[in-house]
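In: fold the following.
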Amino acid sequence: MSSSFAVAAILTAQSISAQVPGATPVAIHQAQAAWVIDYADDRCRIIRTFSRDGRKSVFYLESTSPNDGFRWLIAGDAVRQFNEGEPFEIQFGPGFESMQGISAAGLSLGDYGMAVRGTGFRFDAERTARIFAKLDEEDRERSIKANLETGEWLESDAVAVRAALARIDPADPEPQDSPETSDVISGAQIEWIELNSPEGGRHRLETGNFGPVMQAMKTCIDDLVTSWGLDVTQVRNQTKSPEWLNQDRIVSRIVENYPSRAVLRGQQAEFKIRVIVEPDGDVESCTLTALVGPEGDGFKSPACGEIRLWAKFAPAQGADGRPIKSFYQSTVRYVIPD
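Out: Sure thing, here's the model as predicted:
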């Protein structure tokens, strides 16, 4: 079940951008409506629409768990002249420097049309490398290749992650951000989003301050985790996430059981797996979320069935080092080789 409600009352009014003499003109897109939170069983999403001379754009910010970070999507007039497959720059300003993305081929959003997507307010190679450091070398390279192929990363991102991996000792404890304030503090540094591409020009979405937006997202995520039967405080302060001990074996079984009809049609899919892991490592439940693929054509993945029967996990550890009930989340991509 999902519900939506406006959060405009906690947000500041939009600022008006000034043009810098001699700089490339910036097309200003003013907020058309209040921020809206869309709360569902498997994710939190915050949405706002913008308008420029009657032409509309939309911005989505989405997260599926406290440890998953967040993804954004922009569609409509602000990106309608971007070329598919070509790099663009985006800046969540003024607090963060611009970063590069790639316009994914075929990505669109209903009547808004052309869309671009990405993750975070900046590319954090160090944080990504710490996640990848837990994988064996083959899985690291597979993950890096997948991010490059899907357009999530540029070659420079892969280079930065590999460089960070060379510096990291997997045995070192992970640095802990303040779970209560880190995203809110980051959001307070943002007043606008600016996009730039050679063909599409410069466009700025006048979002207003992001601090309250990220606070609203945190509240939504806390409610989401509670609905899974977990203790939010324990999850946010855990020192170690659940570890999937026999992942290679189970993933092989999942891949082998890819629906034959989907293979014949060349259909690929991507979705997230969320597993609730008990303090003794047992699997309480497994859920597939955020399916991208032939879901409307009877597509069924065997992933959760295999995990419930055969998966083995080491439990999460709380702030005191004791096992706690928590969740494991991962992305499964069915990719049919050329």
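
In: please make it C-alpha for all contacts and neighbour counts, starting now.
Out: Noted.

In: list the contacts of the host helix or strand of residue 263.
Out: Using DSSP states H and E, residue 263 falls within helix 260-264. Taking Cα atoms under 8 Å, 6 or more residues apart in numbering as the criterion, the residues outside helix 260-264 that touch it are 268, 294, 299, 336.

In: in TSV: these, plus neighbour count.
Out: Converted to TSV, those look like this (neighbours: other Cα atoms under 10 Å):
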residue	neighbour count
268	16
294	14
299	16
336	13
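
In: could you tell me which of the residues you listed are located in strands?
Out: Secondary-structure check on those using DSSP state E: no residue lies within strands.

In: how about this one, so we can line them up?
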Amino acid sequence: MGSRMGMAGLAPLLVAVPSLAAAKAPVELAPATPWNVHYADDYCRLARIFGTDKQKVTLSLEQDSPGASFRMTLAGSMFGAQNAKGDASITFGAMAEQKIMFFPGTVGADKDGQPAWIFGDSVRLKPYSAAEVAAAKENGYSTTFDTPITEADEAAVTSLLVGRPLRNPVRLKTGPMKAAFTAMRSCTDELLSHWGIDVARHRELSRWVMPVTEPGKWLKSSDYPRDMLAKSQPGIVRFRLSVGPDGLPTACHIQRSTNSKGFDDAVCKGVMRRARFEPALDKDGNPLASYYVNSVRFQF
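Out: Modelled structure (predicted):
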């Protein structure tokens, strides 16, 4: 048993693999709706429907803070045949093919629910380069920093190809993604303003908040809530820390949680006690109030 935590502002390594020619030509699905941007209290969502009838696919992209990585969900009847979790072949435009882990699920109300593939927070338009992966390993990290995606990259991506484990690959004809991600940034900027963050100064940071202590040690096995332990109950908690100009956490907020409030309380108590940071610096090198987002997985 124990709790596991990834590095904040970091994402699991995604290694680009050579693109393999599909055995069958992909089914091309045109958009059936415009992009919709949903402003929620703790996240922003881009969503669009492609195709119709049995070939209808809903693509959702979510962020709960600014960055190049996002959560992704693909929903539709074609995603119901593969029941086991695993890796999916995902290619944005002419970027390198990626193998990304997904979990099967359902989106929508019970009677109208659609089968779905649910991806974590590590999806990117452009996978990490070999140099970025090597640098992370050289520095002793199992994860790499969320390096930026340029607006030129966003404009160059005009489709999403979904391959294995689908028997027949599907290409969603998104059109250039720049406008969609510009809308997403407007939403995440609004999130920051609600958190009391100086959005303008954060656009030009010379350094983001950096952990001084190892995030994987902020929570210990003894922090596992006893009642959850007795039930053998796992959990995943996404949290946000407000970090002052002195590098000390000033508040903890739970952004998403899969189980009971017991996990939420344990996470905030542990990270507020043990997390320490080098503060964010503006373009002139002056410290300023900022934030840190990460996830904790409780499991046996």
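
In: quick one on the thing from earlier: out of the contacts of helix 260-264 of structure 1, flag the one nearest to residue 102 of structure 1.
Out: Sorting the contacts of helix 260-264 of structure 1 by how near they are to residue 102 of structure 1, with Cα to Cα, puts residue 268 at the top with 20.6 Å.

In: counterpart of that closest one over in structure 2?
Out: Structural alignment (TM-score structural alignment) places residue 268 of structure 1 against residue 234 in structure 2.

In: roughly how far does that match sit from residue 288 of structure 2?
Out: Here the criterion is Cα to Cα, to the nearest Å. By it, residue 234 of structure 2 lies 36 Å from residue 288 of structure 2.

In: now swap in residue 240 of structure 2 and tell me
Out: Using Cα to Cα, which is the criterion applied here, residue 240 of structure 2 is 17 Å from residue 288 of structure 2.

In: over to residue 75 of structure 2?
Out: From residue 75 of structure 2 to residue 288 of structure 2 the distance is 41 Å (Cα to Cα).

In: so who does the most centrally placed residue in structure 1 touch?
Out: Nearest residue to the geometric centre of structure 1 (Cα atoms, centre = their mean): residue 71, 3.3 Å. For residue 71 of structure 1, the contacting residues are 61-63, 117-120, taking Cα under 8 Å, 6+ apart as the criterion.

In: would you turn those residues into TSV with neighbour count and distance to residue 92 of structure 1?
Out: Conversion of the contacts of residue 71 of structure 1 to TSV gives the following (neighbours: other Cα atoms under 10 Å; distance: Cα to Cα, whole Å):
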residue	neighbour count	distance to residue 92 of structure 1
61	22	13
62	20	16
63	21	17
117	19	13
118	21	12
119	18	12
120	12	9
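
In: keep only those that are still in contact in structure 2, please.
Out: Mapped onto structure 2 and checked by both residues aligned by TM-score structural alignment, their matches' Cα atoms under 8 Å, these keep the contacts 61-63, 117-119.

In: can you give me the strands in the stretch 151-300 of structure 2?
Out: For the stretch 151-300 of structure 2, the strands defined by DSSP state E, counting those that start in this stretch occupy 160-162, 170-172, 210-211, 235-243, 249-257, 277-278, 280-281, 287-288, 290-299.

In: what's the burial count for the residue nearest to residue 317 of structure 1 when sequence neighbours are not counted?
Out: Closest residue to residue 317 of structure 1 in three dimensions, ignoring its sequence neighbours and counting by Cα to Cα, 6 or more residues apart in numbering: residue 323, at 4.5 Å. Under the neighbour criterion other Cα atoms under 10 Å, residue 323 of structure 1 is assigned a count of 20.

In: and if you look at residue 131 of structure 2?
Out: By other Cα under 10 Å, the residues close to residue 131 of structure 2 number 9.

In: identify the residues contacting the residue nearest to residue 317 of structure 1.
Out: With contacts defined as Cα under 8 Å, 6+ apart, residue 323 of structure 1 is in contact with 279-280, 315-317.
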